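Visitor: Pasting the sequence and the predicted coordinates here, then a few questions.
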Amino acid sequence: MKKVLIVEDDRVMQKIVGEILRHHFPEFELLGAVSLVSEAVEIIHEETPDLLILDIALPDGTAFDLLQKVEFYNFKVVFMSGHEDFREEAIQFSAVGFVKKPFDVSDLVLAVDKACEAIDEAEYHYKLEILLTNANLPAASQMVVFPVEGMVKAVSLSSILFGEAVAGGSVMHIENGQSLFVPRPLRYYEQLFANFGFLRCHPLYVVNLRRIESLDEKNTLVWMDEGSGIPLEARKYETVKKRYYEIVP
């Protein structure tokens, strides 16, 4: 029987999550709910849970503090957050489970299902290590985990030149002539990267504004700093130009 621990300081939310787990995951043994990082670390060492339902902000620290205090990640994690937090992107960039409070029951059930899928343990540990690295980096330097051909690959957000919509997903064009096919639509990454200087410049392209060399108004192209030119939709020219000069000195 899998063991699950709820780490959440809101008593009402503790009860809600507990009821969802009891109803939808009767195969789980619920170890209970705690409110503090220190309490959670103690139970993790004593009970070795298989899953944590973990709020980002806690009275005595953060979810990241908790993970840094645990030597071995013998568990999966579903993160929760009830307010805007810059660390949310770090979690989503790392491709681990996340739900925004208040959430629908189906949101939490889906996140738990995904977390408990039989994925390679080394791969999951890799995702958590990327997460902890991201938590200590400025936004533009964070790493993004992409699902690629049955595995995961982490690349620096700053190394991504542009994303291209293709059949079955998207292609991330990275510096040094590299590219990655990702089986997710470009709109997913457009939303995920929206706060980090990425903008849709054409129905098929999302560009990293920090990697633009120049805008060609006549030929409606965006020239990237490594030499490639990508289409710029005419009606997007002024928006891209404005955002580019806001971000790039």
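Guide: Great, that's in hand. Given the structure is predicted, the values throughout are model-derived calculations rather than measurements.
Visitor: going forward, measure contacts between C-alpha atoms and count neighbours the same way
Guide: Will do.
Visitor: which ones are touching the residue nearest the centre of the chain?
Guide: For the chain, the residue nearest the mean C-alpha position is Q92 (1.0 Å; C-alpha atoms, centre = their mean). For Q92, the contact set (C-alpha atoms under 8 Å, 6 or more residues apart in numbering) comprises 98, 192.
Visitor: hang on, it in a helix?
Guide: Yes - membership of Q92 in a helix is supported by DSSP: H, G, I helix; E, B strand; the rest coil.
Visitor: distance of G150 from E129?
Guide: In this structure, G150 and E129 are separated by 19 Å, where distance is defined by C-alpha to C-alpha, to the nearest Å.
Visitor: and stretch 119-131, which residues are buried?
Guide: When neighbours are counted by 16 or more other C-alpha atoms under 10 Å, the buried residues of stretch 119-131 are found to be 124-131.
Visitor: again, but for stretch 68-78
Guide: The neighbour-count check on stretch 68-78 (16+ other C-alpha under 10 Å) flags 73, 75-78 as buried.
Visitor: Now do the helices in this structure.
Guide: Listed in chain order, the helices found in the chain under DSSP state H are 11-24, 37-47, 63-69, 87-93, 105-115, 121-135, 186-192, 237-247.
Visitor: which stretch among those comes nearest E175?
Guide: Between E175 and the helices of the chain, the tightest spacing by C-alpha to C-alpha is seen for helix 186-192, at 17.6 Å.
Visitor: tell me what that closest one is packed against?
Guide: helix 87-93, strand 160-166, strand 198-202 (3 or more C-alpha pairs under 8 Å, 6 or more residues apart in numbering; DSSP states H and E).
Visitor: For the first one, what is the distance to the chain centroid?
Guide: Looking back up the chat, that one is helix 87-93. 4 Å (C-alpha atoms, centre = their mean, to the nearest Å).
Visitor: distance of the residue in the chain sticking out farthest from the centre from L199?
Guide: Among the C-alpha atoms of the chain, the one most distant from their mean position (C-alpha atoms, centre = their mean) is that of K218, at 37.4 Å. Applying C-alpha to C-alpha, one obtains 20 Å for the distance of K218 from L199.
Visitor: next up, a second structure to put side by side with the first:
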Amino acid sequence: MKIQTINAVIVEDEMAAVQALKAYLAKYCPQVTVTGIAYNCTDAIAILHELQPQLVFLDVEMPFGNAFDVLEGCRDLDFETIFVTAYSEYALRALNQSAAYYLLKPVSIEELIVAVQKVGQLIQQKDGIRRNQVVIDNNKNNFELQKLILPTIDGFEVVQNKAIMRLKGNGNFTDIFMEDGSKKMVCRFLKHFEELLTYPFVRIHKSHIINIHFVKKYHKGTGGYVVLADGSEIEVSAGYKDQLLRAFA
């Protein structure tokens, strides 16, 4: 079967990193054709509008701006993104919430191959999800805008964080209960979501994370239990009790 060609642009401020990535792509990902390179945010926005690539390798931190500034300037474009970054806890949380693909520096050839293959599948599927917009919203310190992209059998589903009432561990899966009464089952451990979701999400039990905006009552006890807006009663483990109470302090 013929491999679909992917037109790509590299946005990276370090010449050595650009050359290394180009060499890796030429040798290990021949389906990728690099059609342009930008070394700063301003040039990147102009080049992306000019070339309109299918894929962008986007350095997260650059002089006089960052990847999120580039995405803001390209809201009208539709391309897939593989972020390239040195470790940054806040940036990685935004990327992970958005189910974005990223590579940590120095770039691993094996991880590069996997990321390109997965993005290539997304380009072929054309699922209509604007992942870059989700990344932009999740990078803003505004809970009202933040979203999760949940992997499903058919692809992805986007949900607003503020609409998530609670999450329950279910073996290798997590059940996500929404404000509208719907439930979504995702093939991820509860620990995965504990690492992604910050306040107002609080873990109150080995099997439960809740959005405290939906707490109606707390009943005291060794650990006690909470009553949520939908009437559900969720046990609070003694070991998580103080964590819950601090969230209301």
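Guide: That came through fine. If you're wondering where the values come from, they're calculated on a predicted model, not measured in any experiment.
Visitor: ok so, going back, can I get the helices of the first structure in TSV with distance to L157 of the first structure?
Guide: Putting the helices of the first structure into TSV (distance: least, C-alpha to C-alpha, whole Å) gives the following:
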stretch	distance to L157 of the first structure
helix 11-24	33
helix 37-47	30
helix 63-69	20
helix 87-93	9
helix 105-115	24
helix 121-135	11
helix 186-192	11
helix 237-247	15
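Visitor: follow-up on the earlier one: is it possible to get JSON lines of the helices and strands packed on helix 186-192 of the first structure that adds distance to V41 of the first structure?
Guide: JSON lines is the format used below for those (distance: least, C-alpha to C-alpha, whole Å):
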{"stretch": "helix 87-93", "distance to V41 of the first structure": "20"}
{"stretch": "strand 160-166", "distance to V41 of the first structure": "37"}
{"stretch": "strand 198-202", "distance to V41 of the first structure": "38"}
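Visitor: For T48 of the first structure, which of those is the nearest?
Guide: Go through these one by one with C-alpha to C-alpha and the one that ends up closest to T48 of the first structure is helix 87-93, at 22.4 Å.
Visitor: burial of G61 of the first structure, as a residue count?
Guide: Using other C-alpha atoms under 10 Å, G61 of the first structure is surrounded by 13 other residues.
Visitor: re the thing from before, for R184 of the first structure, which of the helices and strands packed on helix 186-192 of the first structure is the nearest?
Guide: Shortest separation from R184 of the first structure across those is recorded for strand 160-166, at 9.3 Å, computed as C-alpha to C-alpha.
Visitor: Pull up the aligned stretch in the second structure for the closest one.
Guide: Under the alignment (TM-score structural alignment), strand 160-166 of the first structure falls on residues 164-170 in the second structure.
Visitor: what distance separates the matching stretch from the middle of the whole chain?
Guide: Centre-to-centre, stretch 164-170 of the second structure and its host chain are 18 Å apart (C-alpha atoms, centre = their mean).
Visitor: quick revisit: give the aligned equivalent of the residue nearest to the centre of the first structure in the second structure.
Guide: Under the alignment defined by TM-score structural alignment, Q92 of the first structure corresponds to N96 in the second structure.
Visitor: Check K15 of the first structure too.
Guide: If you follow K15 of the first structure across to the second structure using TM-score structural alignment, you land on Q19.
Visitor: Over to I6 of the first structure?
Guide: Aligning on TM-score structural alignment places I6 of the first structure opposite I10 in the second structure.
Visitor: For that match, give me its contacts.
Guide: When contacts are counted by C-alpha under 8 Å, 6+ apart, I10 of the second structure is found next to 18, 34, 36-38, 56-58.
Visitor: Who wins on neighbours among the residues you listed?
Guide: Sorting those by how many neighbours each has (other C-alpha under 10 Å) puts L58 first, at 27 neighbours.
Visitor: ok, the counterpart of it in the first structure - contacts?
Guide: Aligned against the first structure by TM-score structural alignment, L58 of the second structure finds its counterpart in L54. Under the criterion of C-alpha under 8 Å, 6+ apart, the contact partners of L54 of the first structure comprise 6-8, 63, 77-80.
Visitor: With distance to S159 of the first structure added, can I get those residues in CSV?
Guide: Output for the contacts of L54 of the first structure, formatted as CSV (distance: C-alpha to C-alpha, whole Å):
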residue, distance to S159 of the first structure
I6, 37
V7, 35
E8, 36
A63, 27
V77, 28
V78, 28
F79, 27
M80, 29
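Visitor: what two of those have the greatest distance between them?
Guide: Looking across the contacts of L54 of the first structure, with C-alpha to C-alpha as the criterion, the two at the greatest separation are E8 and V77, at 13.0 Å.
Visitor: Now list whatever residues contact both of those two.
Guide: When contacts are counted by C-alpha under 8 Å, 6+ apart, E8 of the first structure and V77 have 53-54 as shared neighbours.
Visitor: From A94 of the second structure, how far off is the residue nearest to P106 of the second structure when sequence neighbours are not counted?
Guide: Of all residues beyond its chain neighbours, the one nearest P106 of the second structure is A86 (7.9 Å), with distances taken as C-alpha to C-alpha, 6 or more residues apart in numbering. According to C-alpha to C-alpha, A86 of the second structure stands 14 Å off from A94 of the second structure.
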